[in-house]
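Peer 1: turn this into a structure:
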Amino acid sequence: MSEQTERVRLDQPREQRRWTRRRRRVDPETFGKFAEGFARFMGTATFIAWMTVFIIVWVLWNTLLPEDLRFDAYPFIFLTLILSLQASYAAPLILLAQNRQEARDRVTQEQDRDANARAHADMQFLAREVASLRLALGEVATRDFLRSELRSVVADLDERREDGDGSRRSASG
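Peer 2: This next block holds a predicted model:
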């Protein structure tokens, strides 16, 4: 009994057992991607064509062949069961695919809203900048204004020259 007491120590952690089950980590996106692929396939003409061929073969097999070769003893009850089973699995998978698409659409809409808000803010900023430039340009001399002022100065100088030349000529003559 003293040997067992010595083996168990409460002040030290227990050794981990090697036979413990490890859980596999399943990526949640894996099943979603499968559901989307399945939903996409069910929405194709290929799926509809193969399903139509399957049903036609089933109906012909169970109506035209002798009773001992038929595998659906009652008229198409097994076919109905298979189609119901397929529909019961298809509906949730299609809904899952639609939910994932809605989530992606929601994220895209939020990003579009954010981009529109940024564009709107940028446009408002640019409108304010253009307005401030217009106000500033009201106080700044433009090229046309400078040309007209220079022309008037040149005209004034020409007039003074003419007046100055005429008065000097008369005084010297």
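Peer 1: only C-alpha atoms for contact and neighbour calcs from this point on.
Peer 2: Fine.
Peer 1: distance of D156 relative to D165?
Peer 2: 14 Å (C-alpha to C-alpha, to the nearest Å).
Peer 1: neighbours of M51, how many?
Peer 2: M51 is flanked by 14 other residues according to other C-alpha atoms under 10 Å.
Peer 1: do the same with R100
Peer 2: 17.
Peer 1: helix or strand: which one has it?
Peer 2: Element membership of R100, judged by DSSP states H and E, is helix 77-139.
Peer 1: show me what secondary structure element comes after that helix.
Peer 2: Proceeding N to C from helix 77-139, the next assigned helix or strand is helix 143-172, under DSSP H and E.
Peer 1: this one next, for a side-by-side:
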Amino acid sequence: MSDSRRERLDTPRDTRRQIVRRPTVDADAFGVFAESFARYMGTAKFILWMTLFVIVWVAWNVLAPADLRFDEPPFIALTLMLSLQASYAAPLILLAQNRQEQRDKVIAEQDRQANARAHADMEFLAREVASLRMSVGEVATRDFLRSELRGLLGDIEDLQRRETDDETPPTPGETGPRSPA
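Peer 2: The predicted structure follows:
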């Protein structure tokens, strides 16, 4: 056999044949439809329209002449129609809830990650502030420098006073240079 037609023993043959293709449904588009349908069914507008429809249906089938009535009491056609509507509405509402739950999970995960990053940033900043406090403890503060400069200024003023006292001429009763105090 040639290489292109050679069958390998470790590769299974595809024995399934698809005769009829299954219809594909865009899950996202269907989900968007389900959400919009569920959103509409949860409004007062829908309830008012449905109530009005049922009232008109019942009124027509009770008050209309007998030959124009299409659903006699106990209104079996109305019951079947409402049951059909409910049987489609329930899965659509569940689908919409599942999609919302998935979005909520994604948002919760993003929030958790953001909180973890914020926590790590706060821990980093706390360490930095602690190291700055330790460094500041080793650095001279403004008040310390002021007190040292005041002390030095006082020493300079004392030295200047002594020099001026040494340069003053002796008074008439004194003899010789003044001794330092």
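Peer 1: I'd say F37 of structure 2 and P91 touch.
Peer 2: No - using C-alpha atoms under 8 Å, F37 of structure 2 is not in contact with P91; the gap is 11.0 Å.
Peer 1: picking that back up, just how off-centre is the helix holding R100 of structure 1 within its chain?
Peer 2: Centroid separation for helix 77-139 of structure 1 versus its chain: 6 Å, with C-alpha atoms, centre = their mean, to the nearest Å.
Peer 1: distance from it to structure 2 after superposition?
Peer 2: On superposition with structure 2, the average gap between helix 77-139 of structure 1 and its aligned counterparts reaches 0.8 Å (mean C-alpha distance after the TM-score superposition for structure 1).
Peer 1: what stretch of structure 2 does that helix fall on?
Peer 2: Residues 76-138 of structure 2 are where helix 77-139 of structure 1 aligns, taking TM-score structural alignment as the criterion.
Peer 1: what's the local residue count around the residue mapped onto F41 of structure 1 from structure 2?
Peer 2: With TM-score structural alignment as the matching criterion, the partner of F41 of structure 1 in structure 2 is Y40. When neighbours are defined as other C-alpha under 10 Å, Y40 of structure 2 has 13 of them.
Peer 1: check L96 of structure 1 too.
Peer 2: Other residues near L96 of structure 1 come to 18 when the count uses other C-alpha under 10 Å.
Peer 1: residues touching it, list them.
Peer 2: L96 of structure 1 sits next to 32, 35-36 when contact means C-alpha atoms under 8 Å, 6 or more residues apart in numbering.
Peer 1: and Q101 of structure 1, how far is that from R168 of structure 1?
Peer 2: Applying C-alpha to C-alpha to Q101 of structure 1 and R168 of structure 1 gives a distance of 96 Å.
Peer 1: then V154 of structure 1?
Peer 2: 21 Å.
Peer 1: please apply the same query to P66 of structure 1.
Peer 2: Going from P66 of structure 1 to R168 of structure 1 by C-alpha to C-alpha gives 139 Å.
Peer 1: same question for T63 of structure 1.
Peer 2: Between T63 of structure 1 and R168 of structure 1 the distance, using C-alpha to C-alpha, works out to 133 Å.
Peer 1: what residue is smack in the middle of structure 2?
Peer 2: D111 (4.1 Å; C-alpha atoms, centre = their mean).
Peer 1: closest one of the contacts of L96 of structure 1 to S88 of structure 1?
Peer 2: A35 (13.5 Å; C-alpha to C-alpha).
Peer 1: can you state the direction angle for the host helix or strand of that closest one and helix 77-139?
Peer 2: Of the helices and strands defined by DSSP H and E, A35 of structure 1 is found in helix 28-42. Regarding helix 28-42 of structure 1 and helix 77-139, their directions subtend 110 degrees when assessed with axes from the mean of the first three to the mean of the last three C-alpha atoms, to 10 degrees.
Peer 1: mean shift between helix 28-42 of structure 1 and structure 2?
Peer 2: Per aligned residue, helix 28-42 of structure 1 averages 0.4 Å (mean C-alpha distance after the TM-score superposition for structure 1).
Peer 1: now do the buried residues in stretch 146-156 of structure 2.
Peer 2: In terms of neighbour count (16 or more other C-alpha atoms under 10 Å), stretch 146-156 of structure 2 has no buried residues at all.
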